[in-house]
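# show me how the following folds:
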Amino acid sequence: MRLILLHSPLVGPACWGEVPAELGARGYDAQVLALPPWDQVARPFYPALAAAVAQGIEADDVLVVHSGAGGLAAPVAALAEGRLAAVVFVDAILPHPGRSWFETASAPLGEALRAAATNDRLPPWDQWFPPGAIAGLTPEGPLREAFLGELGPAPLAFFDEPAPALDVPPSLGWSYLRLSKAYEAEAGEARRLGRPTLRLELSHLAMMTHPEEVVSSLVQLVRRAPR
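Below you'll find the predicted structure:
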């Protein structure tokens, strides 16, 4: 079994911090999969991004998705054609078949982002928040610099594009790890659907600041995944 760690399309693989090393120290095979840069992604975006992920999936892999990567879980599962063993959503949006990202976000956020767009591109993710907000969620030093260095503008069209009319197959077990209160609604929905759910009172980027706690919870969920 191998854990494939997938970052949001809005950030880069550095968001996983020391989680891969911590998983390795506990005897787990873990790989961070990097999404291609936007200038190498053809429309429609969801199928193109999902295909880039699915080609790296091997039999019995567990897909671990963070934040906006949750929207890719269903099309990746479909393209992986039964190779996935399970999916773990980590402070992530849930699949939203037929709806765009903007339709899943609050109206005020959507309006603010559209107003901030330049040349049909949204500003880098750290600029969505007040100055210093992201710095407060990340550790000082090289890891923060690596994380910030991977951020860049994103095409507005991606946020307007409806996700494929797919959901995670009923035969594929999935679970939810909530890191921050911002994703309580998603954790509550996972619990309502009877999916294994754990909650930590940390932050959205807790992988970078509290890798041990995140991995401990992640391992619990992976162990409970059906085989």
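
# make it CA atoms for all contacts and neighbour counts henceforth
Will do.

# please, where are all the helices along the protein?
In the chain, the segments counted as helices under DSSP state H are 19-25, 45-54, 73-80, 101-104, 107-116, 142-149, 156-160, 184-192, 206-209, 211-223.

# one more to put side by side:
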Amino acid sequence: MVQFLLLHSPLVGPRTLSPLAVALDRLGHSAAVPNLRPAFSVSGFSSTILRTIVAQAVAEMPQPVPLVLAVHSGASAYLPVLAPHMDLAGQVLLDAVLPPSKGTFTPSWDFRSELDRLVEADQRLPPWPQWWGDEHLARVVPDPDLRAAISRECPRVPISFYDSVIDVPSDWALPWAGYLRLSEGYEPQATLAGERGWPVRRRTGGHLDTATQPDEVAADLIDLVRPVLDTESKP
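A predicted model of the protein is given here:
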């Protein structure tokens, strides 16, 4: 058994990952999806609030069971902030940008100019579904009820979050890390993960398959973390 802590992107809410958590539970594992949105309810981003939310979620999980931190999309920006302070058996990135191995970075990655186009007068971004329009989101999440539930959770993130300078500890990706590519748009990141020596599993689906195809994603995730399961099963 493995317990998974699933972290959602700052642009969405837990509903993008809660179906995956249910699917993992059905496979005999434990999974939790904390609501990280309060970390963005202040004028900017609060790493202190984020760490508090995550610590509380971990405290409520079964013990002692190996813990895998799985981050989706923009949640990979949290890894250098969280991972060094957690007792992890492994980490998995799902359709996410890899933080650098050392130095510093900003969560805007390479799309800061696009954010300038979107930012509103109060220096917050509109809810993520409004970036693309209803037609695009309907293709990504065909089920109207699920789409509405995801849309209701999407916050207006302060633009200042994307200008935050995040320090990268040299050991943030230890002890084990893997990459699950959900959609072809993240192939460059999957390739980079492979070049770092990480195990990589590739799906040809959609970025929100965590919500729309949770059983398939759960099976792929379990297969990817098999080395963690095998290690924990050894006497």
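
# ok so, going back, redo the helices of structure 1 as a markdown table? Include distance to residue 89 of structure 1 and mean neighbour count.
Shown next, in a markdown table, are those (distance: least, C-alpha to C-alpha, whole Å; neighbours: other C-alpha atoms under 10 Å):
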| stretch | distance to residue 89 of structure 1 | mean neighbour count |
| --- | --- | --- |
| helix 19-25 | 15 | 18 |
| helix 45-54 | 15 | 20 |
| helix 73-80 | 9 | 23 |
| helix 101-104 | 16 | 16 |
| helix 107-116 | 22 | 13 |
| helix 142-149 | 20 | 16 |
| helix 156-160 | 20 | 17 |
| helix 184-192 | 9 | 17 |
| helix 206-209 | 13 | 23 |
| helix 211-223 | 10 | 17 |
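
# with distance to residue 39 of structure 1 as added columns, please give those in JSON lines.
Shown next, in JSON lines, are these (distance: least, C-alpha to C-alpha, whole Å):
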{"stretch": "helix 19-25", "distance to residue 39 of structure 1": "27"}
{"stretch": "helix 45-54", "distance to residue 39 of structure 1": "11"}
{"stretch": "helix 73-80", "distance to residue 39 of structure 1": "20"}
{"stretch": "helix 101-104", "distance to residue 39 of structure 1": "20"}
{"stretch": "helix 107-116", "distance to residue 39 of structure 1": "20"}
{"stretch": "helix 142-149", "distance to residue 39 of structure 1": "17"}
{"stretch": "helix 156-160", "distance to residue 39 of structure 1": "12"}
{"stretch": "helix 184-192", "distance to residue 39 of structure 1": "31"}
{"stretch": "helix 206-209", "distance to residue 39 of structure 1": "27"}
{"stretch": "helix 211-223", "distance to residue 39 of structure 1": "31"}
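
# of all these, which lies closest to residue 125 of structure 1?
Comparing those against residue 125 of structure 1 with C-alpha to C-alpha, the closest turns out to be helix 142-149 (9.2 Å).

# hmm, back to that, quick one: which of the helices of structure 1 is nearest residue 169 of structure 1?
Taking the helices of structure 1 one by one with C-alpha to C-alpha, helix 73-80 is closest: 7.5 Å.

# which elements pack onto that closest one?
Secondary-structure packing of helix 73-80 of structure 1 (3 or more C-alpha pairs under 8 Å, 6 or more residues apart in numbering; DSSP states H and E): helix 45-54.

# which strands or helices does the helix it packs on pack on?
Here helix 45-54 of structure 1 touches helix 73-80, going by 3+ C-alpha pairs under 8 Å, 6+ apart.

# what's the angle between the helix it packs on and helix 45-54?
If you take axes from the mean of the first three to the mean of the last three C-alpha atoms, to 10 degrees, helix 73-80 of structure 1 sits at 60 degrees to helix 45-54.

# hmm, back to that, closest to residue 127 of structure 1 out of the helices of structure 1?
Comparing these by C-alpha to C-alpha, helix 107-116 comes nearest, at 9.5 Å.

# and the residue of structure 1 most remote from its centre, how close does it get to residue 154 of structure 1?
No residue in structure 1 sits farther from the centre than residue 119, which is 25.9 Å out by C-alpha atoms, centre = their mean. According to C-alpha to C-alpha, to the nearest Å, residue 119 of structure 1 and residue 154 of structure 1 sit 11 Å apart.

# what do you get for residue 43 of structure 1?
Distance of residue 43 of structure 1 to residue 154 of structure 1, given as C-alpha to C-alpha: 13 Å.

# I'm done for today, thanks for sticking with me.
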